[in-house]
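K.L.:
Fold the following, please.
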Amino acid sequence: MAALVHAVATPVRTDLHPFICESHFFDSWQLVLPATEQQPAMFYLLKMLGNSPAWVDSLMTLRNKAVQLVGLKDLSVMSAISLEKAPSDYQIGDRVGIFTLISQTPSEVIVGDNDKHLEVRISFLKEMKNEQMVLTITTAVKNHNWLGRCYMWFVKPFHRVIAPATLKRLILTS
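P.N.:
Next up, the predicted model:
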């Protein structure tokens, strides 16, 4: 039986490619969606953020306390999102939880965050692949300075656990 969530090559169709070309880190994780799923990509972003595991929020709280010591911003926690707003109500530039909405189509949403040490972009791409509907989350990070490189050295191992764990909850919380 195939893994529920697995690492994949960056999708060819993502609009994130220009950013990835300048990135210092990127990865992609994929989940097969139920065959009947008809929701836009924004639905999955909102659902993933709103259903983040408590341990991820605890790690974010710890992260926020630690980075304030070096002057970085407190991002809050992943699950701090209003689920009352419909996916179609979001406009470019709106905050979507801890991220800012950069682009949105029914099949792909790109969100991100900028700080003095790095830029983050995350794509949620929903597409047909091998006759299955799949959702691929691609994260890309561009470091601006030594602080960004240091930050990513600490964050990367956690990211590689958090990204698939939060993606997996999309199916487990249905």
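K.L.:
rest of the way, CA atoms for contacts and neighbours
P.N.:
Fine.
K.L.:
Next up, the contacts around Ile171.
P.N.:
Leu33 (Cα atoms under 8 Å, 6 or more residues apart in numbering).
K.L.:
whoops, Met128 was the one
P.N.:
Here Met128 is in contact with Val134 (Cα under 8 Å, 6+ apart).
K.L.:
Now it: which helix or strand?
P.N.:
strand 118-129 (DSSP states H and E).
K.L.:
Just list what the helix or strand just after that strand packs against, helices and strands only.
P.N.:
Following strand 118-129 in sequence order, the next helix or strand is strand 132-143 (DSSP H and E). If contacts are counted by 3 or more Cα pairs under 8 Å, 6 or more residues apart in numbering; DSSP states H and E, strand 132-143 sits against helix 17-21, strand 25-32, strand 118-129.
K.L.:
The structure of the following sequence is requested for comparison with the preceding one:
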Amino acid sequence: MAITRVVPVPADSVLPAQLPRIDYRDAYAVTLPPGSSADPEEWIRRLFTGAPSWIGRLMRLRDALVRPFGLRTGDRRSAAPFPTLLVTDREVVFGTDDRHLDFRASVHTDGSDLTVSTVVQFHNALGRAYFRPVRPFHHALIRSLLRHAAS
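P.N.:
Now for the predicted structure:
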């Protein structure tokens, strides 16, 4: 089983420049098996296709809970759960803007490591209140997706 580790956002990542202010950031990585693809779009597919079923249930629950508040829900028909915003040869950035917060996530590979990074900009107290209970699930979800993709 792949071991996930907490890392800094990769130095060559375009992710930090995607928001005017960053109130929260994290990054997790796994070491890729030798000979693995360096195509971040392939890793997006591997991360989100065939992911553990508890993740899909959790995302549907999240969508049901936030819909009455007028918050955006994810697009469960595409490989990435939110719109793709930028693609480079080493990184795919996806995310969305909403009235409570804006977030961007990145799937970055350098051929030896696969890193998933997240940055968030809160707009108000609702954004901070929303993210407080989401944060532990976010950490577990990212780690599980990385283990799934790298196995």
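K.L.:
Work out the TM-score between the chains.
P.N.:
Scored by TM-score structural alignment, normalised by the length of structure 2, the superposition of the two chains gives a TM-score of 0.90; 151 aligned residues with a Cα RMSD of 2.0 Å.
K.L.:
related to what we said a few turns ago, can you redo the helices and strands packed on strand 132-143 of structure 1 as JSON lines with distance to Val56 of structure 1?
P.N.:
Shown next, in JSON lines, are those (distance: least, Cα to Cα, whole Å):
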{"stretch": "helix 17-21", "distance to Val56 of structure 1": "25"}
{"stretch": "strand 25-32", "distance to Val56 of structure 1": "17"}
{"stretch": "strand 118-129", "distance to Val56 of structure 1": "17"}
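K.L.:
And those: which comes nearest Pro40 of structure 1?
P.N.:
Proximity to Pro40 of structure 1 (Cα to Cα) singles out strand 118-129 among these, at 7.7 Å.
K.L.:
Which of the residues in that closest one are classified as buried?
P.N.:
Within strand 118-129 of structure 1, the residues that count as buried by 16 or more other Cα atoms under 10 Å are Leu118, Glu119, Val120, Arg121, Ile122, Ser123, Phe124, Leu125, Lys126, Glu127.
K.L.:
Nearest residue to the middle of structure 1?
P.N.:
Closest residue to the average C-alpha location of structure 1: Ile122 at 4.5 Å, with Cα atoms, centre = their mean.
K.L.:
corresponding residue for that residue in structure 2?
P.N.:
If you follow Ile122 of structure 1 across to structure 2 using TM-score structural alignment, you land on Ala105.
K.L.:
excluding its backbone neighbours, what's nearest that match?
P.N.:
Thr118 (4.3 Å; Cα to Cα, 6 or more residues apart in numbering).
K.L.:
again with Leu86 of structure 2
P.N.:
Val93 (5.1 Å).
K.L.:
what do you get for His24 of structure 1?
P.N.:
Nearest one to His24 of structure 1, counting by Cα to Cα, 6+ apart, is Lys142 at 5.3 Å.
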